[in-house]
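Undergrad: What shape does this take:
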Amino acid sequence: MEHNPQGRPIPQEAFDWYDEYAHGLIDRRTFLAKLSGLTALGFSMSMLGTALIPNYALAAQVSFNDASIKATYQTFSSPKGYGECQGYLVQPSELNEQAAVVLVVHENRGLNPYIKDVARRLAKHGFIAFAPDALYPVGGYPGNDDDGRAMQKELDKTKLEEDFIAAARFAKALPNSSAKLGAVGFCFGGYIVNMLAASMPDELDAGVAFYGTPPAEALRDKVKGPLMLQFAGLDTRVNNTWPDYEAALKANKANYRAFTYDDINHGFHNDSTGRYARDEAEQAWTRTLDFFEKHLLEKTVKTLVM
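TA: Next comes the predicted model:
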């Protein structure tokens, strides 16, 4: 947890207010007014902003110049969505055989540098990673989260979902793809992974949803997995949606695993903000990679052996 210069932790309320602001439950003016109330306790607005607002330089675990990967931008068609769309495609440089593909889905603000880095991490691990930018049809991620969030909020949700379905099918059919498809998403992206698991259950081979809400209730009986769900213990907004969703998964006899990491906030995997929880993020990411290896690679090996 972030601390002020006197060593006192930033109150949990500040993280809760940021979550409300980031998800449109309060506006920017209200968010800043709430934060200003903490200055009487010795917390400067500058220090609070540093703890809460992303600093994407901190998320560069894999350089875009890393020689072991190759990154390009690829357009794809979404006839039922916004038409022409674009994503960030990252592959291992020395790809001598087909590889499993993982769709990487951003939060509610477009394809920011943190999500691009997640795609590079997957490629560094040997997967083909494809990270669509939902904002491409309206100019692309604008370079800051506030504008990106406002832009994405104005998009038609149904068309947006169709764009990610089209992206998943585009990625699965890439020339170097083994036709094994995984998806990992964060926040809004976690919702999209759940939506894909319900909308294309026979095409998605493994999905990992970080603090994502469930798909539409009418679709939940179609989810069969494999699915991994990662929750933050302090994330009451998302966690309150889990019991009903889990009941549906149990009724479906779906293949799923769920993990809750205690005493951490929504967004704990995002290493560009004060919500980042290093130990839990590393554990959750190791579980993610192991899950993809099990469901995207083992079957491919067995097929080659046969």
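
Undergrad: okay, CA-based contacts and neighbour counts for the rest of this
TA: Will do.

Undergrad: Setting aside sequence neighbours, what's the nearest residue to residue 288?
TA: Once its chain neighbours are removed from consideration, residue 288 has its nearest residue in residue 208; the separation is 6.7 Å (Cα to Cα, 6 or more residues apart in numbering).

Undergrad: structure for this one too, so we can compare:
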Amino acid sequence: MSVQDDQIPAAPASPPRRGFLGATLATGFALAVRPVAASTITTDSVGLTAGAITIAVNGGDMPAYRARPATGQGPLPVVIVVQEVFGVHEHIQDVCRRLAKLGYLAIAPELYFRQGDPRKYPEVADLLKNIVSQVPDEQVLSDVDATVNYAVANGGDPARLALTGFCWGGRIAWLYAAHNPRMKAIAVWYGQVLQPSTANSPKSPLDLVAQMKVPVIAFYGGKDQGITQENVGKMRAAMDAAGKSFELHVYPEAGHGFNADYRPSYNAEAATDAWQRMLGWFHKYGV
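TA: This next block holds a predicted model:
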């Protein structure tokens, strides 16, 4: 199974509103990715405070998953984790626990919560049509702002803020680098850099290079069928020409979703190298 950001269709004129999650987050994996692969990594919560929280945002209380060390001196460095196309399902929750084991306060907001439950769609095409295409970029950026504010108000260090995003969230990570100068570092995992403009997603990351305010490290697969090497090259050239602080790494033998250890797309060598580079990037900028 391959999931590409550029498969997202244009939104209808009057999207339905289906507030559903309330104050909870489900456990487990989204239906669209089952059965999960034997390579799935499971990180325990020993020594952590981990579980569902809510964050006040426009339109209600947004569910989120938080993981942090259970003990130790604060304030803690913060990493906001922006979900894949499948929402804050088990893999994204596990990423938060991995970061918490390293001493971070990690929070993954459920950014589709107004539109519906991505875990319940067995077909990716239906998920993209009925939920993902309905989510406005402006709303997402505002919700991530609220998540950052929550983190700072609840044990996070305002001087040590980072963000990472995967797949759909990788594109959001690029957008956020142009949006919030409070962040010290951002890591993009195979996020689309150029896609057709829609009412809900009017700008591509490539359109916003001049506005980038945060150092970015980005990771792409050389065999990605949805994010072409031509477009990755355009992003690299534009960031270079604009004099931005960034690194862009391409793993020739990896495809899209190479960090998704629960899926056949997983490439352990690329994922391990990119994870260490991400941590090094955060440390370089004091997070």
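
Undergrad: In the stretch 51-200 of the first structure, what residue spans correspond to strands?
TA: Along the stretch 51-200 of the first structure, counting by DSSP state E, counting those that start in this stretch, strands occupy 69-78, 83-92, 99-105, 128-132, 177-186.

Undergrad: buried residues in whichever strand or helix holds the residue nearest to residue 288 of the first structure?
TA: Assignment of secondary structure by DSSP states H and E places residue 208 of the first structure within strand 206-210. For strand 206-210 of the first structure, the neighbour count (16 or more other Cα atoms under 10 Å) marks 206-210 as buried.

Undergrad: try stretch 143-150 of the first structure
TA: By neighbour count, with 16+ other Cα under 10 Å as the criterion, the buried positions of stretch 143-150 of the first structure are 145, 148-149.

Undergrad: how about TSV for those residues, with distance to residue 58 of the first structure added?
TA: Listed next are those as TSV, based on distance: Cα to Cα, whole Å:
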residue	distance to residue 58 of the first structure
145	15
148	19
149	20
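
Undergrad: and of those, the nearest to residue 283 of the first structure?
TA: Distance ranking of those against residue 283 of the first structure, using Cα to Cα, places residue 145 first at 26.6 Å.

Undergrad: For the closest one, give me its contacts.
TA: For residue 145 of the first structure, the residues meeting the contact criterion (Cα atoms under 8 Å, 6 or more residues apart in numbering) are 109-110, 112.

Undergrad: Kindly indicate which of the residues you listed lies nearest residue 89 of the first structure.
TA: Nearest to residue 89 of the first structure among those is residue 112, at 14.0 Å by Cα to Cα.

Undergrad: quick one: what's aligned to the closest one in the second structure?
TA: Here residue 112 of the first structure is matched to residue 89 in the second structure, going by TM-score structural alignment.

Undergrad: Is it correct that that match is in contact with residue 119?
TA: Yes. With contact defined as Cα atoms under 8 Å, residue 89 of the second structure reaches residue 119; the gap is 7.1 Å.

Undergrad: Between these two, which has more neighbouring residues?
TA: Between residue 89 of the second structure and residue 119, counting by other Cα atoms under 10 Å, residue 89 is the more crowded of the two (23 against 19).

Undergrad: gap between that one and residue 182 of the second structure?
TA: Per Cα to Cα, to the nearest Å, residue 89 of the second structure is found 27 Å from residue 182 of the second structure.

Undergrad: again, but for residue 153 of the second structure
TA: Relative to residue 182 of the second structure, residue 153 of the second structure is positioned 15 Å away (criterion: Cα to Cα).

Undergrad: Who has more neighbours out of these two?
TA: Neighbours of residue 153 of the second structure and residue 182, each counted by other Cα under 10 Å, are more numerous for residue 182; the result is 16 against 12.

Undergrad: any idea how far the counterpart of the more buried one in the first structure lies from residue 179 of the first structure?
TA: The pairwise alignment with the first structure assigns residue 182 of the second structure to residue 203, based on TM-score structural alignment. For residue 203 of the first structure, the distance to residue 179 of the first structure (Cα to Cα) stands at 9 Å.

Undergrad: among the buried residues of strand 206-210 of the first structure, which two are most distant?
TA: Set against one another by Cα to Cα, these have their most distant pair in 206 and 210, with a gap of 13.4 Å.

Undergrad: buried stuff in stretch 15-32 of the first structure?
TA: Applying a neighbour-count criterion of 16+ other Cα under 10 Å, one finds 15-23, 31 buried in stretch 15-32 of the first structure.
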